[in-house]
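Asker: Please work out how this folds:
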Amino acid sequence: MMDDFMIRAALAGLGVALAAAPMGCFVVWRRMAYFGDATAHASILGVAIALALSLSVFLGAMVMALLMALAVTALSGRGYAVDTLLGVLAHSALAFGLVAVSFLSGVRIDLMAYLFGDILAVGKTDLAVIWGGAALVLALLAWRWSALLTATLNPDLAHASGIDPRREQLVLTLALALVVAVAIKVVGVLLIAALLIIPAAAARPFARTPEGMALIAVIVAGLSVLGGLQASLVFDTPTGPSIVCIAALVFAGSALGSSLSRRRA
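Answerer: Model (predicted):
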């Protein structure tokens, strides 16, 4: 029989998978990989500020991730290439966050847990936050799915249909900030982008519809979580990185299967 902490870890990982996988599809479709990375890196500064002010770490990470996402959106197209802008903001936010953490002399903080996750230390309160956040993300995506999809795949059609692409970008920004906030405990700041992108990328070759890709991505993410937990237990490896390694292996298998299928065709 599984120990309680393993059950909590599995539930936490599956909650994050449910939220991250559909969001990851939009990240892949919009080519926003660096955007997700910048948002995730900013959350460590939110963690430091939250601990300094004795606030909820979840709230601090979400607010800072949201502010970073809004800053990137506002500064895009103002003379800098998007990848340059994201690189500057992502690494600057991470550096400021790490420096801010060093000033928290009266607060005990396990920095490695926030950088790489500590899913085995998830408690019942963390589970409630993770599943509550995942439910909000899924509700937001379900409510705006059609509009988000239209604005993502064809902005001109979105305008013609009365859909404001910038408004839908803000919806995605809010959902992404929520995902970052719920995922920080599971895989950590440095691996959040991987959990967003890899399952969606693995699902892409086998999906015939956007909804199908989102569903396959959820399955891949869920299997990666469970496989990573099992691998971590068997080989005594860090759990967050192990989850991402399993996802990467699934992606490699997906890419190989897709390549072989094209050759046969």
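Asker: For the rest of this, base every contact and every neighbour count on C-alpha atoms.
Answerer: Will do.
Asker: Break down the protein into its strands, ranges please.
Answerer: Counting by DSSP state E, the chain forms no strands at all.
Asker: residue boundaries of the helices in this structure?
Answerer: Residue ranges of the helices in the chain, as given by DSSP state H, are 4-29, 33-52, 57-75, 82-102, 111-116, 124-153, 155-160, 165-183, 192-203, 210-235, 239-264.
Asker: Would you do the same for the sequence below? I want to compare the two.
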Amino acid sequence: MIALLDSFLVRAALAGTGVAFAAAPLGCFVIWRRMAYFGDATAHASILGVALSLAFQAPIFAGVLVVSLLMATAISSLSGRGFAMDTLLGVMAHSALAFGLVAVSFLDGVRIDLMAYLFGDILAVSRMDLLIIWGGACLVIVLLWFRWSSLLTATLSEDLAHAAGINPKREQLALTICLALVVAVAIKVVGVLLISAMLLIPAAAARTFAKTPETMAATAVVIGALAALGGLHLSFQLDTPTGPTIVCFAAVLFALSSIGKTLIDRKS
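Answerer: Here you go, the predicted structure:
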């Protein structure tokens, strides 16, 4: 097993699968709660986390995680104070990305491959990166597993959650932490600009056929893993950028699922 990790393709495959395991079930809640732009804003803020990590010579994972958490918490706090959610998310998403890019330009004497952070560099994943990715993925899965019932109830109805003794704000915080973790572990694989795609597309494709929340989450994991492995293989064969190719493969799976659903509905 250790010898297998010497292959950059094996490391890349494991990294893509790890991101899929973390992002796919969380993406289901993002869709159910209509939080697509919320994930986008959190992902965009991670560039500022990269800049701060490099400036203070801190681990990239830590910087991205902290800034993503701060962004997600700020959005949650401001959302109920007279701001329209779509407007607030649009302002904060683009502002965070802009501030991050400007901050990167001030880093003297630090070499940074900005394209790798924007679009991912899965082929350069190291063993330590794998440990971080799968560690973060396991944390997300465990957190979702223990909070699953409460999260579903709070997603269905806040009034129903209150009646069941569940605090919707606490469940929102749990999702915020999971989202920040996913952003922190996925930035190396698909980059800032494509993280939201890996959250949304597998879950959207799974929603076409799933009849229960649990089935949708499990199917989304399978579709996300297929997208990661299929996109990696296609990228290697066609010599295309790996992160975008993974997202393209996921989009094709979504299109096929939609076509399949349409054909089934016509026959029935």
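Asker: what do we get in the second structure for residue 242 of the first structure?
Answerer: Taking TM-score structural alignment, the alignment pairs residue 242 of the first structure with residue 245 from the second structure.
Asker: For burial, what's the neighbour tally of that match?
Answerer: A count of nearby residues for residue 245 of the second structure, using other CA atoms under 10 Å, gives 23.
Asker: any idea how far the spatially closest residue to it that is not a sequence neighbour is from residue 30 of the second structure?
Answerer: With sequence-adjacent residues excluded and distances taken as CA to CA, 6 or more residues apart in numbering, residue 245 of the second structure is closest to residue 231, at 5.2 Å. Here the criterion is CA to CA, to the nearest Å. By it, residue 231 of the second structure lies 23 Å from residue 30 of the second structure.
Asker: try residue 240 of the second structure
Answerer: 29 Å.
Asker: higher neighbour count, the two?
Answerer: residue 30 (23 against 13).
Asker: since we're on the residue opposite residue 189 of the second structure in the first structure once aligned, how many residues are nearby?
Answerer: Mapped onto the first structure by TM-score structural alignment, residue 189 of the second structure lines up with residue 186. Around residue 186 of the first structure sit 31 other residues, with neighbours defined as other CA under 10 Å.
Asker: Who are the contact partners of residue 186 of the first structure?
Answerer: Residue 186 of the first structure sits next to 12, 13, 16, 116, 117, 118, 119, 122, 240 when contact means CA atoms under 8 Å, 6 or more residues apart in numbering.
Asker: Residue 222 of the second structure corresponds to which position in the first structure?
Answerer: Using TM-score structural alignment, residue 222 of the second structure lines up with residue 219 in the first structure.
Asker: Sorry, wrong one. I was asking about residue 11 of the second structure.
Answerer: By TM-score structural alignment, residue 11 of the second structure lines up with residue 8.
Asker: Could you measure from that match over to residue 118 of the first structure?
Answerer: 12 Å.
Asker: Check residue 57 of the first structure too.
Answerer: 14 Å.
Asker: What is the equivalent residue in the first structure for residue 57 of the second structure?
Answerer: So residue 57 of the second structure corresponds to residue 54, using TM-score structural alignment.
Asker: if we can go back for a sec, please tell me I have it right and the match of residue 242 of the first structure contacts residue 229.
Answerer: No: with contact defined as CA atoms under 8 Å, residue 245 of the second structure does not reach residue 229; the gap is 10.4 Å.
Asker: if we can go back for a sec, ok, the match of residue 189 of the second structure to residue 38 of the first structure distance?
Answerer: Taken as CA to CA, the span from residue 186 of the first structure to residue 38 of the first structure is 18 Å.
Asker: What is the burial count for the residue nearest to residue 245 of the second structure?
Answerer: The number of residues near residue 231 of the second structure, taken as other CA under 10 Å, comes to 25.
Asker: Which position in the first structure pairs with it?
Answerer: Match for residue 231 of the second structure (TM-score structural alignment): residue 228.
Asker: Also residue 257 of the second structure?
Answerer: Checking TM-score structural alignment: residue 257 of the second structure goes with residue 254.
Asker: any idea how far residue 19 of the second structure is from residue 222 of the second structure?
Answerer: 12 Å.
Asker: ugh, typo on my part, it should be residue 61 of the second structure
Answerer: 14 Å.
Asker: Neighbour count for these two, which is higher?
Answerer: Each of residue 61 of the second structure and residue 19 has its neighbours counted (other CA under 10 Å); residue 19 has more, 29 against 23.
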